[in-house]
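Q: any chance you could fold what I've pasted below:
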Amino acid sequence: MGCASSGMFRKRPQDVMLSPHILDTYIHLEKEIVREEQTAPAPALSHTLGRLDDLAIDLEAAQQRLSRFTRMPSGARDESLREVLIDLGVEKSPDVAAEHEEFIANINRQVLAQNEVDILSRRLEEAEEEVKMLTSKVNFLQGLYQQQDTLLGELFGEAYGSQEEKKLEDELDRLRSYRDTLAGGALDWREASTCVQGGVELLDRAVQVCKQLASQNAESRFHLATEARNCLQEAALSVQMAQALLPGVQFPYCSAREITTVLQAVVYMFTDIHIPDRLSHANRCYMTFWERTKALHKWINQTIETSLSKDLADVNQKMDEVNIKLRRIRVGLVRNQMDEEDVEAYEAAARKQSHASLFIDSAEGEN
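A: Presented below is the predicted three-dimensional model:
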């Protein structure tokens, strides 16, 4: 709405007829807007669009790394690795495994490169679906704003109903902007928490599997090692993504060096599983990373709860208070714009609805 030069509201144009139910319409719109705003769809959409761009860049880089290897069918990658291990007799002794470790590691690097492309492609698709959903929510909220502006425009033209209304609406706009800024930051932290939580769950499984490796025959050991490798790789990438979401934050756990160490150990997994000392060392590395990832997840959640959530709750409370004041003022202004007959009709309808509700409640109580 435009600005009014005085505290007096303008009378509605003579050709505009106000329905006795216009107050109900306004209050219903106001409540819908407040409900939709609580989910902060606009900052969520902005956040997800940014994540979509980052994923697209990461995927392109991963595809370029994969292109350095000879192409092979997706399902044949691990099977080819298994056949090489059998042909070389790697399971026969630690010395044979050590002799061929670089050759086997290079095959595994290709599998890991394809895995990374697959992981990023899946997450890109998930982000695209989220963008569609959030775009729909933002459009719906914008439609509610437009309906509210149209309704108030019919009542007051281009003027505010009063200076107090203008003051409160300006305050509400300021709070909305501040809330959206806070919500955007909180979304980055919550997304980082989700990434790290996913990493913890993957590491739970990887550590459990790694403990079984030494006691298995060669065939079972290969399949378990494949599962552990996939879990460890995606867990490390998940923590890496969390760090990318918060580039200005110094994480107290899981440094870039730690992530690199884990990913490097995974490269040599299929020879390490046949060399007891190396397997023991690798398992300690994975266990340490698992413990530190759990600590990181706890730290992120504590930061969210002690700082971001409190700030967001405070501004939401202030918005609620301003919304209530603004609603009361506008209800009063709408009443002033209605003819005496309109007010009487509205109050009669309200009483009728109230009596009907009481009758229904009484009937339900008897049943």
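Q: C-alpha from now on. contacts and neighbour counts both.
A: Fine.
Q: buried residues, the strand or helix carrying residue 360. List them.
A: Assigned by DSSP states H and E, residue 360 belongs to helix 340-366. For helix 340-366, a neighbour-count test (16 or more other C-alpha atoms under 10 Å) marks 342-343, 346 as buried.
Q: and for stretch 271-281?
A: In stretch 271-281, the ones that count as buried by 16+ other C-alpha under 10 Å are 271-275, 278-279.
Q: following up with a second sequence; could you model it the same way so I can compare the two?
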Amino acid sequence: MTLSFFECAAGTIELKDVFTSKNADQSQSSWQRAVGKETVLAALARLEQDIANSEKLYPAQRLTVVAAELETIQQEIKEFEEITVPMTNAESYSKTMHQLFVNLDLYKRPMLAAENEDFVANVNRKEMRRLELSWLRSREKELQRDKRQLHAQLLRIRSLYSQLQQLLGAIWSDGQRPDVSLEEEFERVHSLRDGLANVSMRLKAAVEYAHSALRLLDDALPAWKLASIGKSGWERTAACGDACKLLVRARCQERGARRVLAASAAPRAARALRLALDYAFTDTVHDHKYQRATEIFLQFKESLVQLVNSIHQVLLNNVENLAFTEKELEESRRKLRSARANDIVKRGLHDLEYDMDTLERLKGSTKVVDK
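A: Take a look at the predicted model:
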């Protein structure tokens, strides 16, 4: 019986699939055999290198900074929620202030705006607290996501450390490891590196906050200028609302920088900004008050620039020390690895396969020899 072209093609495809699957199985089995033949000497070098590579991004130090900031933010959110109703719509901020001006007829009567500025400031303060609460909740979600990712990285590093200690414990019994002084030196440099990395992560987080605040200020100042020259009351109020929203976020970013630096006391420029924002809507009605508020915003920007410069100076010194310590740590790790490898070769264990059964037998024989 003659097969059609399609039947032959189908048979060819099936035959090809069989050969492909066989080749894949063979390659997988050969890969498994290659992995099974890894020696304890190669496993020791691999585990130490994996640990070194995993610690280069400093997940433990970053997690410390993120966890501390997250705890502080959650406490602030709890305090805010007790007295603040969440904002459902960001546009409601400008609309609320516009409706207040319309009801009090403040657009047409500037003197009346001056008489009611404390009342307007009180309403504005509550609205800005809603903006701040919204920012805190958004930041909380970001930090929780970062915390989960960093925690997963730490779990992997801990697993690598556990495998390394298991390997070392199987080869050498307690107190029998070669060159204990090298281990002590390595631990000393490692602790110094971790301390410098912790400071570096704090400084980097703080400078990122400060840079973000500066960018928000650069966006807020044009909107603030439009608030004084708008043709209609709604244009002026909407522009003022846009500027205030950006300035509130900038103030939150500045507080974030102080939060990671554990500096609770706010500088004078930040306190002046807080008060100026309370009266921002009525200040746009009076030229001299508007100019004064503009000066306060610029002073806050100058203080942020000074903060960034100060952090950069400390950060540069810290980065230099950290880089030097990293080189010292790498050299110490190399010496310790060499000492361990030489002892393994002397004991004739360099060809020993790295697997759980072999390690257990080796550990048992080591204990017998020690006795």
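Q: picking up where we left off before, dump the buried residues of stretch 271-281 of the first structure into JSON lines; add secondary structure and distance to residue 314 of the first structure as well.
A: Formatted as JSON lines, these follow (DSSP: H, G, I helix; E, B strand; the rest coil; distance: C-alpha to C-alpha, whole Å):
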{"residue": "271", "secondary structure": "helix", "distance to residue 314 of the first structure": "55"}
{"residue": "272", "secondary structure": "helix", "distance to residue 314 of the first structure": "53"}
{"residue": "273", "secondary structure": "coil", "distance to residue 314 of the first structure": "54"}
{"residue": "274", "secondary structure": "coil", "distance to residue 314 of the first structure": "57"}
{"residue": "275", "secondary structure": "coil", "distance to residue 314 of the first structure": "57"}
{"residue": "278", "secondary structure": "helix", "distance to residue 314 of the first structure": "53"}
{"residue": "279", "secondary structure": "helix", "distance to residue 314 of the first structure": "51"}
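Q: any idea which of the residues you listed is closest to residue 286 of the first structure?
A: Comparing these against residue 286 of the first structure with C-alpha to C-alpha places residue 279 closest, at 10.4 Å.
Q: touching, the closest one and residue 268? I think so.
A: No: the pair residue 279 of the first structure and residue 268 fails to qualify as a contact (C-alpha atoms under 8 Å) at a distance of 9.9 Å.
Q: so what sits against both of these two?
A: Overlap of the contact sets of residue 279 of the first structure and residue 268 (by C-alpha atoms under 8 Å, 6 or more residues apart in numbering) is empty.
Q: in CSV, list the buried residues of stretch 271-281 of the first structure along with distance to residue 140 of the first structure.
A: What follows is these, written out as CSV (distance: C-alpha to C-alpha, whole Å):
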residue, distance to residue 140 of the first structure
271, 56
272, 56
273, 55
274, 59
275, 60
278, 58
279, 56
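Q: leaving out the residues flanking it, which one is nearest to residue 32 of the first structure?
A: residue 144 (7.7 Å; C-alpha to C-alpha, 6 or more residues apart in numbering).
Q: what about the one you found, distance to residue 34 of the first structure?
A: 10 Å (C-alpha to C-alpha, to the nearest Å).
Q: tell me which of the two has more neighbours.
A: Neighbour count, other C-alpha atoms under 10 Å: between residue 144 of the first structure and residue 34, residue 144 has more, with 17 against 14.
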